[in-house]
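>>> sequence? don't have it. structure:
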């Protein structure tokens, strides 16, 4: 490494990167250097979940207490070795018919994103092929969002009910925390255009059977004390925070894969809140709990 002013040159695999402001606190007690170190160390389990997916980065250049902005388009200073893919963006607020998205396929790209204060990495449920073809979704996701005074404890109850409903349709599901107050439930599937349709129908079935705890409609007024089963993230235009991504909370937290046993034993919100160091320890112990999303075990929607 060769420091120059507030910049440092570093070799990441076969790329030379210039990192800046490494001692800047992007969280009150967590510096950019520590953020980059976390992403480098978690990369072996994170990168497979980012591979071949067009990434939306949420950036906090002045830290989590400053303004944020969503970045979909590759910025003009994107290195030529960073993979990009052109994706149609109908209904874009900027009137663009398509944007060049970044695909975080390797460690240098991940470090480059972290250096730009991209604390959160969000991806869709579909992949892009090697020549830029957009595939149909190979994942289905449910976002379980508790409305106060409900918490992640109630979200765990709903996750178990949803797991059983999906199992009744022959579908295995895998949970992770959102890194904030809720949970995400993933279902690996054979490529299908029906994910949004099926997910909505499943959420409505769950709400019909457990109306005291579950709501499937978007209106916020309906969510008090209940858990909103958000099926809409299966819309191809939407994204979900990636497994192992940091979240922009006052204290660094991570969207963390968890076991069903942990959900069964969740008695208070803090039980399922994990710091970067805790996540790295969990990876050492468990490996990637969401590895089934990556393998050949793809299920057909009923």
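That came through fine. Keep in mind that this is a model prediction, so the values were computed, not measured. Numbers count the residues shown, from 1 in each chain.
>>> rest of the way, CA atoms for contacts and neighbours
Will do.
>>> OK, contacts around the nearest residue to residue 25 once chain neighbours are set aside?
Using CA to CA, 6 or more residues apart in numbering and skipping the chain neighbours, the partner closest in space to residue 25 is residue 31 (4.1 Å). Residue 31 sits next to 22-25 when contact means CA atoms under 8 Å, 6 or more residues apart in numbering.
>>> repeat for residue 116
59, 61.
>>> got it, and the one 3 residues further on?
Remark: with contacts taken as CA under 8 Å, 6+ apart, residue 119 is in contact with 35, 57-60, 245-248.
>>> Can you get me a residue count around residue 19?
20 (other CA atoms under 10 Å).
>>> Report the secondary structure state of it.
At residue 19 the chain is in strand, as set by DSSP: H, G, I helix; E, B strand; the rest coil.
>>> now it: how far from residue 55?
Distance, residue 19 to residue 55, by CA to CA, to the nearest Å: 21 Å.
>>> before we move on, what about residue 189?
For residue 189, the distance to residue 55 - CA to CA - is 20 Å.
>>> the more surrounded of those two?
Between residue 189 and residue 55, counting by other CA under 10 Å, residue 55 is the more crowded of the two (27 against 20).
>>> could you pull out the strands for the stretch 151-300 of the chain?
Taking DSSP state E, counting those that start in this stretch, the strands of the stretch 151-300 of the chain run over residues 174-177, 183-188, 214-215, 227-230, 240-241, 246-247, 253-254.
>>> Tell me which of those sits nearest to residue 71.
strand 240-241 (13.7 Å; CA to CA).
>>> And that closest one, how far out from the chain middle?
Distance of strand 240-241 from its chain centroid, counting by CA atoms, centre = their mean, to the nearest Å, is 3 Å.
>>> Stretch 216-233 now?
Relative to its parent chain, stretch 216-233 has a centroid offset of 19 Å by CA atoms, centre = their mean.
>>> Show me what counts as buried in it.
216-217, 223, 225-233 (16 or more other CA atoms under 10 Å).
>>> So which of those is the closest to residue 300?
Among the buried residues of stretch 216-233, and counting by CA to CA, the member closest to residue 300 is residue 231, at 17.7 Å.
>>> In this structure the closest one contacts residue 200, no?
Yes: assessed by CA atoms under 8 Å, residue 231 is found in contact with residue 200 at 5.4 Å.
>>> take a look at this one as well, against the first:
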């Protein structure tokens, strides 16, 4: 029998709570739901008003994994949705605006992915993202080296960058921006990636070309395109372990000497929030958003 629970006045059927989603650690669906419930205060502000794409893995990362952009079948009528323009025509997407919607979406077993613009402002991005993706044998350690260079470079343009782990093997840099289209932010991000490659030719790369990737960090600037999404801060990832896309401090980035130092699982996040609060909270302050040069 599927248990029914009430969240903020909404009745939710939460299913298969004992199912093991991450066999390597025995982490269950019930633990996944508990994680999202306890992290909601810091996660929801990064989801709110942003159309959400779901990367679903209902049988765990080793089972079928599929991407859902449109409103999933069976979505309750109290879940907020919004019409979003796409190249193939308008589509409806979910907005996770409150705890009840978050728990409904988490019950689908999902990674949360969001655009770099809030609903209603498709023509203006409010985020810049640089996805630092290491090509083996490079690891997050090399990503940190590139991230530190990019931090300084962005600062020369008056833009403050904030790091988080990808929750897999790389690092994301985020910044709050204003007054520019997604196309313009993409152009600027590509320029930064090219400058990083020129400054660190043995380490950084601005092209995705596979045979150039080994041992280098691909500075993926393309996720600034209006149609693209990036893993939302604090989302769990569909990996072998219940890894989180976790905000980190610049001190942790500069002190990273081994990949394990920047690998955070669901169980680590409570203590980190006690120590640091939401390290990405400045991204939510529109007054601090920078104009591109």
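Yes, it's here. Given the structure is predicted, the values throughout are model-derived calculations rather than measurements.
>>> related to what we said a few turns ago, show the buried residues in the contacts of residue 31 of structure 1.
Among these, those classed as buried by 16+ other CA under 10 Å are 22, 24-25.
>>> Where in structure 2 does stretch 149-164 of structure 1 fall?
The aligned range for stretch 149-164 of structure 1 in structure 2 is 137-152, by TM-score structural alignment.
>>> From the chain's centroid, how far away is the matching stretch?
Centroid displacement of stretch 137-152 of structure 2 relative to its chain, using CA atoms, centre = their mean, is 18 Å.
>>> Map residue 214 of structure 2 onto structure 1.
Using TM-score structural alignment, residue 214 of structure 2 pairs with residue 224 in structure 1.
>>> any idea how far residue 146 of structure 1 is from its match?
Applying CA to CA to residue 224 of structure 1 and residue 146 of structure 1 gives a distance of 8 Å.
>>> Please apply the same query to residue 244 of structure 1.
For residue 244 of structure 1 relative to residue 146 of structure 1 (CA to CA), the value is 21 Å.
>>> If you count surrounding residues, which of these two has more?
Neighbours were counted for residue 244 of structure 1 and for residue 146 using other CA under 10 Å; residue 244 has more, 30 against 27.
>>> can you tell me which residues contact the more buried one?
Each residue near residue 244 of structure 1 by CA under 8 Å, 6+ apart is listed here: 42, 45-46, 254-257, 279.
>>> Could you check which residue of structure 2 pairs with it?
Using TM-score structural alignment, residue 244 of structure 1 lines up with residue 234 in structure 2.
>>> What segments of structure 2 are helices?
29-47, 99-107, 140-156, 182-199, 250-254, 269-276 (DSSP state H).
>>> of all those, which lies closest to residue 228 of structure 2?
Nearest to residue 228 of structure 2 among those is helix 182-199; the distance by CA to CA comes to 9.9 Å.
>>> Can you list the buried residues in that closest one?
Buried-residue list, helix 182-199 of structure 2, by 16+ other CA under 10 Å: 182-190, 192-197.
>>> Tell me how far it lies from the chain's centre.
Relative to its parent chain, helix 182-199 of structure 2 has a centroid offset of 20 Å by CA atoms, centre = their mean.
>>> Could you do stretch 114-133 of structure 2 as well?
Taking mean C-alpha positions (CA atoms, centre = their mean), stretch 114-133 of structure 2 and its chain are 11 Å apart.
>>> quick one on the thing from earlier: from the helices of structure 2, which stretch is densest packed?
Comparing the helices of structure 2 by mean neighbour count (mean count of other CA atoms under 10 Å), helix 99-107 ranks first with a mean of 22.
>>> what range in structure 1 does that one sit on?
Under TM-score structural alignment, the match for helix 99-107 of structure 2 is residues 107-115.
>>> what's in contact with the matching stretch?
Counting by CA under 8 Å, 6+ apart, 12-13, 15, 17, 19-20, 32, 35-36, 39-40, 43, 47, 57, 82, 104 sit against stretch 107-115 of structure 1.
>>> sorry, back to before: intersection of neighbour lists for residue 231 and residue 200 of structure 1?
What both residue 231 of structure 1 and residue 200 touch, as defined by CA under 8 Å, 6+ apart, is the set residue 216.
>>> that older thread, could you check how far the match of residue 214 of structure 2 is from residue 210 of structure 1?
Distance of residue 224 of structure 1 to residue 210 of structure 1, computed by CA to CA: 15 Å.
>>> Could you measure from the closest residue to residue 238 of structure 2 other than its chain neighbours over to residue 253 of structure 2?
Residue nearest to residue 238 of structure 2 in three dimensions, not counting chain neighbours: residue 61, with 4.8 Å by CA to CA, 6+ apart. Distance of residue 61 of structure 2 to residue 253 of structure 2, computed by CA to CA: 27 Å.
>>> Kindly report the same for residue 205 of structure 2.
For residue 205 of structure 2, the distance to residue 253 of structure 2 - CA to CA - is 19 Å.
>>> Equivalent analysis for residue 37 of structure 2, please.
From residue 37 of structure 2 to residue 253 of structure 2 the distance is 28 Å (CA to CA).
>>> so the match of residue 214 of structure 2 touches residue 154, yeah?
No: applying CA under 8 Å, one finds residue 224 of structure 1 not in contact with residue 154, separated by 12.0 Å.
>>> what about residue 97 of structure 1, neighbour count?
Residue 97 of structure 1, neighbours per other CA under 10 Å, totals 11.
>>> doesn't residue 89 make contact with it?
Yes: using CA under 8 Å, residue 97 of structure 1 is in contact with residue 89, at 5.2 Å.
>>> Pull up the overlap in contacts between those two.
By CA under 8 Å, 6+ apart, no residue touches both residue 97 of structure 1 and residue 89.
>>> contacting residues around the residue lying closest to residue 2 of structure 2 once chain neighbours are set aside?
What sits nearest to residue 2 of structure 2 in space, not counting adjacent residues and going by CA to CA, 6+ apart, is residue 15, at 5.3 Å. With contact set as CA under 8 Å, 6+ apart, residue 15 of structure 2 has these partners: 2-3, 107.
>>> which one in structure 1 is aligned with residue 15 of structure 2?
Match for residue 15 of structure 2 (TM-score structural alignment): residue 20.
>>> With that, I have no additional questions.
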